[in-house]
Each structure stands twice: as structure tokens, then as C-alpha cells.
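*Asks:* Below: sequence and its predicted model.
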Amino acid sequence: MSSKAEKDKQKQIQDRCLSLLNQMLKDDDNKYCVDCDSKGPRWASWNLGIFLCIRCAGIHRNLGVHISKVKSVNLDSWTPEQVVNLQQMGNSRARAVYEANLPDNFRRPQTDSALEAFIRSKYEHKKYIAKEWVQPPLPKVNWDKDIEEEAEKQKKKKREPKPGSIMRSVPSIVPNPLPKPISLSPKLSSNKKPVSTDSNHSTDLLGLGKKLNLV
């Protein structure tokens, strides 16, 4: 595969990843940070399958990548496997798993130190996790076929003429007006003197002839 084709493919993968991530963020439970309930999370721990605010994302980074692997939704590159793992979990299911044994009267901490202690208890020590929970393996995803089909659709769209383009491409044909016939009769008639039918004129001619005969 050429470098240009590979770049185009990677761009299509990233575009699709971002589209799916933004779609997931429209889910009601994903609109809030899974740990502190802050609105509008733009970070995620893809191996845990959760969406986070920037403050909780920083705490998750401190846990180490063996516990939580954090990425920015917009600023980082994503793989299909990471996105699908987030799809399979999400904040709602993650709370059901990692907060299964949370006390009923529990109030989410807001100070940095209390929040970090809660996050460590939740993910590092698994204090509140559902006992029956087993972490599934990372899903295997192959978008090659889907991307190729989408690329083929785009090529077909480019080849197809847009509605009305055929009519615009053909120049409008305006019939040339037929040349007016050239009439010679007016000129001839203007130079030709009318023949007089006056009887007096005929008499003069006859009279002239008589005079000539006398001479």
C-alpha cells in the first residue's frame, strides 16, 4: 500500500473513531464524569471504558497505565479496539461494575485529596467492585472492509454528475435568424420612370413626327 493510501486510510479511521466517541458522549450517563459528576467530560480511560473530566483524568494518570490508560477525546489518536472497548462499557455499566458495593448514603468527594482517595479505592484496590465481574479481553476489530466500501461510495459520488450539471454543460443553442432576402425591385423601380399613358403625350409625339416630315 502506498504511503498516500495508508495516510488516507488512517485519516478515515481517526475520523470514524472521533465520530463514534462524540456519539457516545451524547448518551445521558456519558455527559458527566464517571467519578465526580462534573459536566462535559472530554477525556476517557479506554481500558476501563469510562469518560472523565480533566481533573479526574489527571488522577487516573497517576494510577499508572497498568490500571488506567487515559486519552483525550479530541487531542489524541485512537484505535478501533479502544473505541469499541468504550462502547462496550460506558459510564453507566462502569458504575454498575466498579460501584456495585458503594454505600447507599455515599456522597461523591469534591476536594482533590478526597477525590484521589476515592478513585484509588475504586480502581486500584477494587473496594466497591462487583464480585462476579471478569474483565473481558480487548475486542478484535477490523474496519478495513467498511472503510474500503465507504471509499468506493465516495468515488462513485464524485463520478456521478450532479443534478442539472448536464443541462448546464450543454451550451444553449439559439437559432440564427434567417437573412432577409435582398430585394432589387425597389432600386429598379426608383430608377425607372413610369410610362405615361397620357393621350396628349402621344399627340405631341405624332406632331413632332409631322414637323420632321415637313423639314
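*Replies:* Looks like it came in fine.
*Asks:* rest of the way, CA atoms for contacts and neighbours
*Replies:* Fine.
*Asks:* Does the host helix or strand of residue 21 pack against any helices or strands, and if so which?
*Replies:* Take DSSP states H and E as the rule and residue 21 turns out to sit in helix 3-24. Counting by 3 or more CA pairs under 8 Å, 6 or more residues apart in numbering; DSSP states H and E, the packing neighbours recorded for helix 3-24 are helix 80-88, helix 144-159.
*Asks:* here's the one I want to compare it with:
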Amino acid sequence: TTPDPGWASINRGVLICDECCSVHRSLGRHISIVKHLRHSPWPATLLQMVHTLASNGANSIWEHSLLDPAQVQSGRRKANPQDKVHPTKSEFIRAKYQMLA
């Protein structure tokens, strides 16, 4: 989750920042379909759906198995906004979406 999202992953129902957008794009459209929130055309219903999913915890669903204390892999933690994109955010995003796809 980002305080100032510029992008959305349509099929994941999450809002993403400019930095993380590049990682999502590198996953491929079969994993994450990325669209700019302000500079891309949006059908009103699709934009509303993404905002509804994002504000109602879609991100938590994707992170559940990664951060569940009973299943967590050694050393894994949620990336922070201050973390560098590579490797910290990139590895977390890949684990969160690519490995769970």
C-alpha cells in the first residue's frame, strides 16, 4: 500500500506507486495488468471496482500467506516505503504475486 498511488494493478485490485510499477510490469500481464490512475482511460465501473478492492483490503489477502507467522519463511518481512526497489521491494512483490499466481 502506498500513500500516493499513481498506478493500479487491475487484476490484483491493488494501488501501487511509481517505483513498484516497474516491478509489476516486469511480472508480465498474465500476473499483473498495470494501468495509470490519471493518464489512462478508465471505465467508471472498473475504476470504482479497483478503488473498492484496494480500500477493503485486497492487499492483505495477497500478503496473508507471506506474512502468516505459521507459514512465514525465514527473514521475510513486508517492504517499507523507505526500502530500495531492488532487491527488497522487488523480491517482496515477486513473492507476493508471481509465486502465488
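*Replies:* In hand now; what should we look at? Quick caveat, the model's predicted, so the values are computed rather than measured.
*Asks:* What about the aligned partner of residue 51 of structure 1 in structure 2, how many residues nearby?
*Replies:* Using TM-score structural alignment, the partner of residue 51 of structure 1 in structure 2 is residue 15. By other CA atoms under 10 Å, the residues close to residue 15 of structure 2 number 28.
*Asks:* what residues are up against residue 15 of structure 2?
*Replies:* With contact taken as CA atoms under 8 Å, 6 or more residues apart in numbering, residue 15 of structure 2 is in contact with 1, 2, 5, 6, 7, 8, 9, 50, 51, 54.
*Asks:* ok so, going back, and the helix holding residue 21 of structure 1, which residues are buried?
*Replies:* 9, 12, 13, 14, 16, 17, 18, 20, 21, 24 (16 or more other CA atoms under 10 Å).
*Asks:* Next up, the contacts around the residue nearest to the second one when sequence neighbours are not counted.
*Replies:* This points to residue 12 of structure 1. Among residues not flanking residue 12 of structure 1 along the chain, residue 147 sits closest, at 7.1 Å (CA to CA, 6 or more residues apart in numbering). Shown in contact with residue 147 of structure 1 (CA under 8 Å, 6+ apart): 9, 12, 13.
*Asks:* Structure 2: strands as residue ranges?
*Replies:* Remark: strands assigned in structure 2 by DSSP state E are 7-9, 14-16, 34-36.
*Asks:* okay, those in CSV with distance to residue 88 of structure 2 next?
*Replies:* Output for those, formatted as CSV (distance: least, CA to CA, whole Å):
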stretch, distance to residue 88 of structure 2
strand 7-9, 20
strand 14-16, 15
strand 34-36, 20
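*Asks:* re earlier: looking at the contacts of residue 147 of structure 1, which is nearest residue 60 of structure 1?
*Replies:* Of all these, residue 60 of structure 1 sits closest to residue 13, with 26.3 Å by CA to CA.
*Asks:* I figured the closest one hits residue 80, correct?
*Replies:* Yes - if you go by CA atoms under 8 Å, residue 13 of structure 1 and residue 80 touch, sitting 7.4 Å apart.
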